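Undergrad: model the structure of this input:
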Amino acid sequence: MREIWGLLLLPNHPSEPFMPQRFSNMHSALKTVFGHDAFRPGQEEVIDAIMAGRNVLAVMPTGAGKSLCYQVPSLMLDGVSIIISPLVALMDNQVAALRANGIAVSCLHSGQDRARNVEEWKRVARGEVSMLYMSPERLMTPRMLLAMEQINPPLFVVDEAHCVSKWGPAFRPEYGMLSGLKAKFPDARIAAFTATADAGTRTDIAAQLFGGKGDVIVQGFDRPNLSLTVKPKINRSSQLLDFMKDRQGESGIVYALSRKSTEEHTRTLVAAGYTALAYHAGMSAEQRFENQERFIAEDGIVMVATIAFGMGIDKPDIRFVFHVNLPSSPEAYYQEIGRAGRDGQPADTVLLYGLDDIRMRRQFITQEDSDADHQLREHKRLDALLGYCEASTCRRQVLMAYFGEDLPPCGQCDVCENPPERIDATDAAIAFMRAAQDTGERFGANHVIAVARGADTDKIRQFGHDQLPSHGTGQRWGDPFFKSLVRQAIATGYLSVDMERYGRIVVNAPGQALVAGQGAFLMTEPKAPQTSKTRKRKVAPELMGEADHDLLVTLKSLRRDMAREMGKPAYIIFSDATLIDMAQKRPKNRGQMLGVSGVGETKFERFGTVFLEAIN
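TA: Here you go, the predicted structure:
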């Protein structure tokens, strides 16, 4: 059975000559190949720029359909377009999806044996494909660049283009080599795509890839269907379980910082009755693939993962993303929460963080093999994320302002829904900062808090800190209050964490001025932990009648079985959005099935009859 479906999916296997179909009209390509009647907002502007022969950097939110922006032009341009992608799994999934739509496409990467790569390249050289997917390190070898000169590509596409810039948080040296591409192929267009790049990073990407001579198209960053919540860490497991109440049957991602933490939170969820799977680099490739495929194909699965998971995942109905640890930067955070709610329906995001997160993140930055300038930029990015976490105004405003976007208050983040009170905490702040200074700014936050509160510990007695004038000056404030104060003081620049000296607390100039009696320290009053509320959702299947919903379940089951037989991701057959439209329209024949969003002519030829039979 697997072989039968495999042939249906891959009629343009290397052993079978298959000349690419060319289109003169973008709307014709969109409907015939991809089965859509209209482009999403912003897509046509990018395609028009590429077709006009201009270089383009397009910054588009996750789920905005950036792939179509270069796939459609590749079907209209003469020659083979080169798609530069960072991950083998991402390449394989995109190639399989394109072939399922009847597009002649090839792929070169280390996951294929040499014979397969040679055969794929022969197809490229014969002009039998519209697109060739490959990694930057494979492309930028002298031998491959010489071969590229023979085929003269009309378009180079740089996916995940934020990896190009040294100003960005995800710079990859092999992506940096792409800066020589334009000089080598001056007549080719270069189109770069990313979902996360601030103004400085955008300018650097455009300068690196095409000398700044091209269009920078920013489609906006806001995802208004995502709710934003940040909570101080109290007990990560119990806070996660509290959030998961009433979310049984929903698909979501829980991001953890380490492999150990990933496994622990997976066990916690499973013990509580949820279907949870783990995903981290310590697992075998086969186990990771199996878990990923279950997550994509089945409903109600929670994936507990490190940041190794998520890129290229095409699952539109992810209803939540929960961070049990602080991400590395606003860019990383935005990219990770952007995997929720890609169907446009409401989705929740929650971030937990504590002083230990700040310490670990600072430590990661100082321990990485990078120059001082890069580390300084990473510290500033972390500072920006801490500012977001401690925001006393609309979180969406704070996050979007980081990316250069000005928005009114959203009304649906935790700050908008429950505005915090600001209190004068000058006396408490001075008590802590004097304790830090009296101890020589040589200790971490927990010890300094203990000194300020007048604790009697072995460590305090060992160093004689019980004899300091600041010992006990902050005894009227509790430990949770001080921890919140320290987080907010770090976020606002009064304090800093010196990881080169084992996470010691340093009193910065604003803090020194405060201790000297200049100014006041206002902070958000810490609140008692509240039970998480499940936001009201209007997810598409819930708007369907009972009969349509039953049909949708049947169609999903059929899709899952077919995908398993093929050994391919389920969405390659039809997306959830297509199945929902199919269940509601209930097509009875070929013409009606081609009217379903996402059903192109090739998809119908391969899968349409089977789904028509299920519907009828």
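
Undergrad: okay, CA-based contacts and neighbour counts for the rest of this
TA: Noted.

Undergrad: strands along the stretch 151-300 of the chain, start to end?
TA: 155-158, 189-194, 215-218, 226-232, 251-255, 275-279 (DSSP state E, counting those that start in this stretch).

Undergrad: for Leu145, see how far away the residue of the chain most remote from its centre is.
TA: Computed with Cα atoms, centre = their mean, the residue of the chain farthest from its C-alpha average is Gln467, at 50.3 Å. With distances taken as Cα to Cα, to the nearest Å, Gln467 is found 71 Å from Leu145.

Undergrad: another one to check against the first:
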Amino acid sequence: MPDPQQLLHTLKEYFGYDSFRPLQEKIIDSVFSGNDNLVIMPTGGGKSICFQLPALLLPGVTLVISPLIALMKDQVDGLLANGIQAAFINSSQTENEQQDIYTKISSKEIKLLYIAPESLSFLDAVLSQIEVSLIAIDEAHCISSWGHDFRPAYTQLGYLKNRFPKTPVIALTATADKATRQDICNQLNIIDAKQHLASFDRANLSLEVRPGNKRIEQIIDFLKDKPNDCGIIYCLSRKTTEMLVEKLKSQGFNAEAYHAGIDHHKRSQVQEGFINDTVQIVCATVAFGMGIDKSNVRWVIHYNLPKNIEGYYQEIGRAGRDGLPSSTLLFHSYADVVQLQKFANTSGNQEVQLAKLDRMKQYADSLSCRRKILLSYFGELIEEDCGNCDVCKNPPLFIDGTIIAQKALSTVARIKEQEPMGTVIDILRGAQNTTTLDKGYQNVKTYGIGKDIAWKDWQQYIIQLINQGYLEIAFHQNNKLKLTTLSKKILFDSEKISLAHLQEFEKIKQANIEQIDKGVAPTLFEKLRQLRLELAKEADIPAYQIFSDATLKEMEKFRPMSDAEFMQISGVGRKKMQNYGYQFIKTIIDFSAEKTKKKRKSNTNKGNTHKETLILYQQGLSIEEIAAQRKLAESTIFAHIMKLYDSGENIDLKQFVTIEDINSVKKAKIELDNPDTLKSYFEYFEQALDYNTIKLALTVLEKEAS
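TA: From the prediction side, this is the model:
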């Protein structure tokens, strides 16, 4: 174990610093004590020194696993410039170049060897002949499917601890939530690793979110007062980066594109130009910037919504690494969400990725201090608002939310933190669905205590509690809500809490949706509005409590025709989908069918989705089997069946509703003396039967009566 003076001398000599940053010395001491370590330190926090400095003082070679060629080259170049013998092995080298490096390793001329996980097998013989004093796993979140940048090649790295059981392993990443941290340790076989969490607070970064309409005009306006500052614009697609570069160049800006479709030589030129300040602006896909130690990036813009908070935080962290004030700007739109949902649906961990995307969307829509949200996401709780984000600079109207918070937090506590948000809301509202009744939640003391607040409003209040750090989502435990250390202040210490007035949230939602309203004929909107009015009269509730105008506008724009599509519409929750989905989807399908009636006459078989369903039904397939064969949601097939029945096709509706439910509705009809609204039945059954089942049973009874 080197003494403190030797460590400081090495730090100054090779890295130029007179003192360690927070946690660095503690981590280095732990390495020399032979411990395994997990280091979570934000971008620019000084992670690299935690393994680079020990490498200089340890007797053998430090093996560094790194995911990108660009990252390896940048770090090795920096080490060589500091007089530290380092090298990397990757696919860009010739066999002779690699052999030269192997020779230097054998002769102990190299202290740090960087290698991609895919290339580890090539080192097998060399590793048997040398002393490996330390193993560093950089960007360690890549090993976890819970993380935001999963790379299958990382999953083989667990064998390193088995092969070198006495060699300490240090895993490092800038972003990892609780689930990812645990997964990293498990997969690397470093279960007893010392965990070091640095503060995630980058107070010098201003945080701003805007709706994604007229983005290019907004970006050009944003850059006008930053003529000499360099920055990065992150985009979702390669095409967008190139389009944006063209627009910026036409305005006189020095901008270049960076993405995987550009040849390696050109990408290297762009990267070097950015590092050397000969390129001012890089419009890039997310791969750009990882591991690049450029301290004077003054701003970062996200042209599209990122897929999760981890990636977003890592990317904005590339601004202001020198500690000087720097700006971040995030644009978002509903179209971004739809595109990212498609990506998530093809991922290996679909449910988690969709939940994390939802959390990212909640951040963008938030009415709470944005820095609070980011820090609480990573387990760092602060009580004061930051004053350096758009929400703090333009605060919304607030209400006293203490009682609301106490009800929600108490419910989470009483069910022992075992349920996700939807079930917590159902308990608060006294729902009598299968989940609440089967688990005995009707006996929880807070059951029904919040029935005066609408489901959607509870959802927004709980999101605010999460955003402010009073609750957290356990993504690795099916999105269960968990209490935090701040929760008890509300529950037991009489602390007050302010929550944003939900009218403010509706204003933001409307602003975000304005961009997709243009150019759409109002016909479908009017039909949807008329349907909403009819349903509102039936249920004896205000129309806006069913769906807002903004939600209807999104339906008009995107024309959802399946459960999955309908759930993607902003303002549609699970409960409303169950209660109203069939009617709205049917209206949209009918409208689309009416619009294409002439075309169908000339080509009746082409695209006649109901007829296709009818043919399969006549072959004896069930709803589930038809949905699977046609790759549509079961509710969509159900809507087809009802339409076919209404049009006079020979459909036996009794296949789709149980005799028990029919008899129950029949009994209710007698006892209620032929009520004229579905709401009467719904209340009679205390929500045990949904609207669609009731309507189906009534249709069967009506046919029998005739």
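
Undergrad: returning to that earlier point: out of the strands of the stretch 151-300 of structure 1, which is closest to Asp343 of structure 1?
TA: strand 226-232 (11.2 Å; Cα to Cα).

Undergrad: any idea how far that closest one is from the chain center?
TA: 16 Å (Cα atoms, centre = their mean, to the nearest Å).

Undergrad: mean per-residue distance, it versus structure 2.
TA: By mean Cα distance after the TM-score superposition for structure 1, the fitted strand 226-232 of structure 1 averages 0.8 Å away from its aligned residues in structure 2.

Undergrad: that strand maps to which residues in structure 2?
TA: Aligning strand 226-232 of structure 1 against structure 2 (TM-score structural alignment) gives residues 205-211.

Undergrad: what sits closest to Leu354 of structure 2 if chain neighbours are left out?
TA: The spatial neighbour of Leu354 of structure 2 that comes closest, neighbours along the chain excluded (Cα to Cα, 6 or more residues apart in numbering), is Ala344 at 6.0 Å.

Undergrad: so which strand or helix has the aligned residue in structure 1 for the one you found?
TA: Applying TM-score structural alignment, one finds that Ala344 of structure 2 aligns to Ile365 in structure 1. If you go by DSSP states H and E, Ile365 of structure 1 is part of helix 355-367.

Undergrad: that helix vs structure 2, average distance?
TA: Compared with structure 2 after fitting, helix 355-367 of structure 1 deviates on average by 0.8 Å (mean Cα distance after the TM-score superposition for structure 1).

Undergrad: so how far is that helix from its chain's centroid?
TA: The answer for helix 355-367 of structure 1 is 21 Å, by Cα atoms, centre = their mean.

Undergrad: list the buried residues for whatever helix or strand comes next after that helix?
TA: Moving toward the C-terminus from helix 355-367 of structure 1, the next helix or strand (DSSP H and E) is helix 372-389. Neighbour counts over helix 372-389 of structure 1 (16 or more other Cα atoms under 10 Å) mark 374-375, 377-379, 381-389 as buried.

Undergrad: closest one of these to Glu565 of structure 1?
TA: Of all those, Leu385 has the smallest distance to Glu565 of structure 1: 44.0 Å, by Cα to Cα.

Undergrad: Pro330 is in contact with the closest one, correct?
TA: Yes: contact criterion Cα atoms under 8 Å: Leu385 of structure 1 and Pro330 qualify, at 5.3 Å.

Undergrad: re the thing from before, tell me how far the residue nearest to Leu354 of structure 2 lies from Lys178 of structure 2.
TA: Taking Cα to Cα, one finds Ala344 of structure 2 at 21 Å from Lys178 of structure 2.

Undergrad: Gly34 of structure 2 -> structure 1?
TA: Gly34 of structure 2 maps onto Gly53 in structure 1, by TM-score structural alignment.

Undergrad: close enough to count as contact, that match and Ile190?
TA: No: if you go by Cα under 8 Å, Gly53 of structure 1 and Ile190 don't touch, sitting 9.1 Å apart.

Undergrad: tell me which of those two has more neighbours.
TA: Neighbours were counted for Gly53 of structure 1 and for Ile190 using other Cα atoms under 10 Å; Ile190 has more, 25 against 15.

Undergrad: and the more buried one, what pairs with it in structure 2?
TA: Match for Ile190 of structure 1 (TM-score structural alignment): Val169.

Undergrad: touching, that match and Arg163? I think so.
TA: No: Val169 of structure 2 lies out of contact with Arg163 (Cα under 8 Å); the separation is 11.8 Å.

Undergrad: I appreciate the help and will end here.
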